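In: Sequence and predicted structure are below.
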Amino acid sequence: MRQDVEIKTADGAASAALFAPAGPNATLSGVILYMDAFGLRPALYGMAEKLVDAGYFVLVPDLFYRSAPYGPFDTTAFSNETTRVQLRAMLQATTQAMTERDGAAFIETLTAAGATGPIGAVGYCFGGGRALTAAAAYPDRIAAAASFHGGNLASDAPDSPHLRAGSIRARVYVGEAGVDASFPPAQSAKLAEALREAGVDHIVENYVGMAHGWAVSDHGVYDEAGAARHWKRLLDFFAETLR
């Protein structure tokens, strides 16, 4: 069952959805699900419930809380001039450093709920980079970090996640879209090199034929077979690392 919570952070209060496992499959491990660009909504809650069914505490925080109130947006928002401008402004205003700073409160919330074991992080779209950055910032708690169709993971920006590879102690899984302008082959190679040189246990996998956003059920490019493959990879990855 979803519990809507407010998380106190250094910059205010972040809305979030918190889920707790029940039954014999329940573990003491938790997962932070870093949202895509369209904000909290039923599709993400459904994804969280799959992770809860696998036995994990799950937190889905609103990374745009500093811009609240906003939206709600759906996955067609970039096709509309008004909502495109709003979303781009929020994306630019929500820096990696902000989300990294929030990570301590996110982990504390999961711990208080009962997730006293290792923590996993998974992010979609711009959340993918946040998951990797969280792994670098909180190596003592985050044991697994996954990104699906994450953008700009190895860009020229000073806060590009690949620059933090040396601080990552977690296992890393990156599922990239087959063709994705936000994460082209050159960036994929740069990220893999950075993780390899840092000695990070990692996999970078190319989902050939999948478009950016394929794994999220309400996205226009959602692919059922590709999403099923993503779930198999993610659940196996977390089971191997968090249990």
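Out: Now that the structure is in, tell me what you want to look at.
In: When you work out contacts or count neighbours from here on, use the C-alpha atoms and nothing else.
Out: Fine.
In: Please, which helix or strand holds the residue nearest to the spatial centre of the chain?
Out: When the chain is reduced to its mean C-alpha position, the nearest residue by CA atoms, centre = their mean turns out to be residue 123, at 1.4 Å. Using DSSP states H and E, residue 123 sits within strand 119-124.
In: can you check residue 5 too?
Out: Secondary structure from DSSP H and E places residue 5 in strand 2-9.
In: Please point out which parts of that strand sit buried.
Out: Residues 6, 7 are the ones in strand 2-9 that count as buried (16 or more other CA atoms under 10 Å).
In: same for that strand, what does it pack against?
Out: On a contact count with 3 or more CA pairs under 8 Å, 6 or more residues apart in numbering; DSSP states H and E, strand 2-9 meets strand 12-19, helix 96-113.
In: Put this next to the first one:
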Amino acid sequence: MNIVLFHSTCGLRPAVHAAAGRLRDAGHTVQVPDLFEGRTFGTVAEGMAFKEEVGSDELLKRAVVAAAPHSDEGLVYAGFSLGGSLAQNLALADEKARGLLLLHGTSDIADNASVDGLPVQLHVADPDPFESHDWLTAWYLRMQRIGADVEVHRYPGAGHLYTDPDLPDYDAESDERTWQTALGFLESL
């Protein structure tokens, strides 16, 4: 698979490079754009402040520009938290998308969105301070209504960005289970 992997609001940290390496080791081609132009943050709060400075529209534009050269190949869009939100927006707008892998984050779904069986897998902490149970239930139902083939995997007790070993949210067991499941998902596409 050809995958574009978007970083979280903490920026293009070593954990994102490690994830890309894991995907490459499994035989995938992975693009890892730096939407924050070199800036990284040690907390979600710091990253969110920077995100607000840059603006959501600008970040979406950067994501589109980063993915565009590869989109003719039929991409799998993937991302961590904020990057998941961006990946979701791009995948739902790309009729050639092969799949959507979301780690720690989702996004609103446009009223006119429609996909034909797009495989979607979400991995999220339970509970997650940014993805409430009510939100996730509504998101799941809406994704099904627009035609996505959705799986949600929840990880009790894990922190929001539980796949980044350099952040306090890290949960080694949940991280390993996430990647085993995600690699199986990608293999099935």
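Out: Perfect, thanks for sending it. As the structure is a computational prediction, the values presented were derived from the model and not from experiment.
In: got TSV for the helices and strands packed on strand 2-9 of structure 1, with mean neighbour count and distance to residue 199 of structure 1 too?
Out: TSV is the format used below for the helices and strands packed on strand 2-9 of structure 1 (neighbours: other CA atoms under 10 Å; distance: least, CA to CA, whole Å):
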stretch	mean neighbour count	distance to residue 199 of structure 1
strand 12-19	19	33
helix 96-113	18	22
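In: For structure 2, which segments count as strands?
Out: Taking DSSP state E to define them, one finds strands in structure 2 at 2-6, 29-31, 75-80, 99-103, 119-126, 149-156.
In: In structure 2, what sits opposite residue 194 of structure 1 in the alignment?
Out: With TM-score structural alignment as the criterion, residue 194 of structure 1 lines up with residue 142 in structure 2.
In: so who does the closest residue in space to that match that isn't next to it in sequence touch?
Out: Once flanking residues are discounted, residue 142 of structure 2 sits nearest to residue 109: 7.5 Å by CA to CA, 6 or more residues apart in numbering. Contacts for residue 109 of structure 2 (CA atoms under 8 Å, 6 or more residues apart in numbering) come out as 89, 139, 142, 143.
In: Report the separation between the match of residue 194 of structure 1 and residue 79 of structure 2.
Out: Using CA to CA, to the nearest Å, residue 142 of structure 2 is found at 20 Å from residue 79 of structure 2.
In: again, but for residue 104 of structure 2
Out: Separation of residue 104 of structure 2 from residue 79 of structure 2 (CA to CA): 8 Å.
In: go on, residue 15 of structure 2?
Out: Taking CA to CA, one finds residue 15 of structure 2 at 12 Å from residue 79 of structure 2.
In: With structure 1 overlaid, report how far the helix of greatest length in structure 2 is off on average.
Out: The longest helix of structure 2 (DSSP state H) is helix 172-188. When structure 1 is superposed, helix 172-188 of structure 2 averages 0.9 Å from its matched positions, counting by mean CA distance after the TM-score superposition for structure 1.
In: Onto which residues of structure 1 does that helix map?
Out: Aligned by TM-score structural alignment, helix 172-188 of structure 2 falls on residues 224-240 of structure 1.
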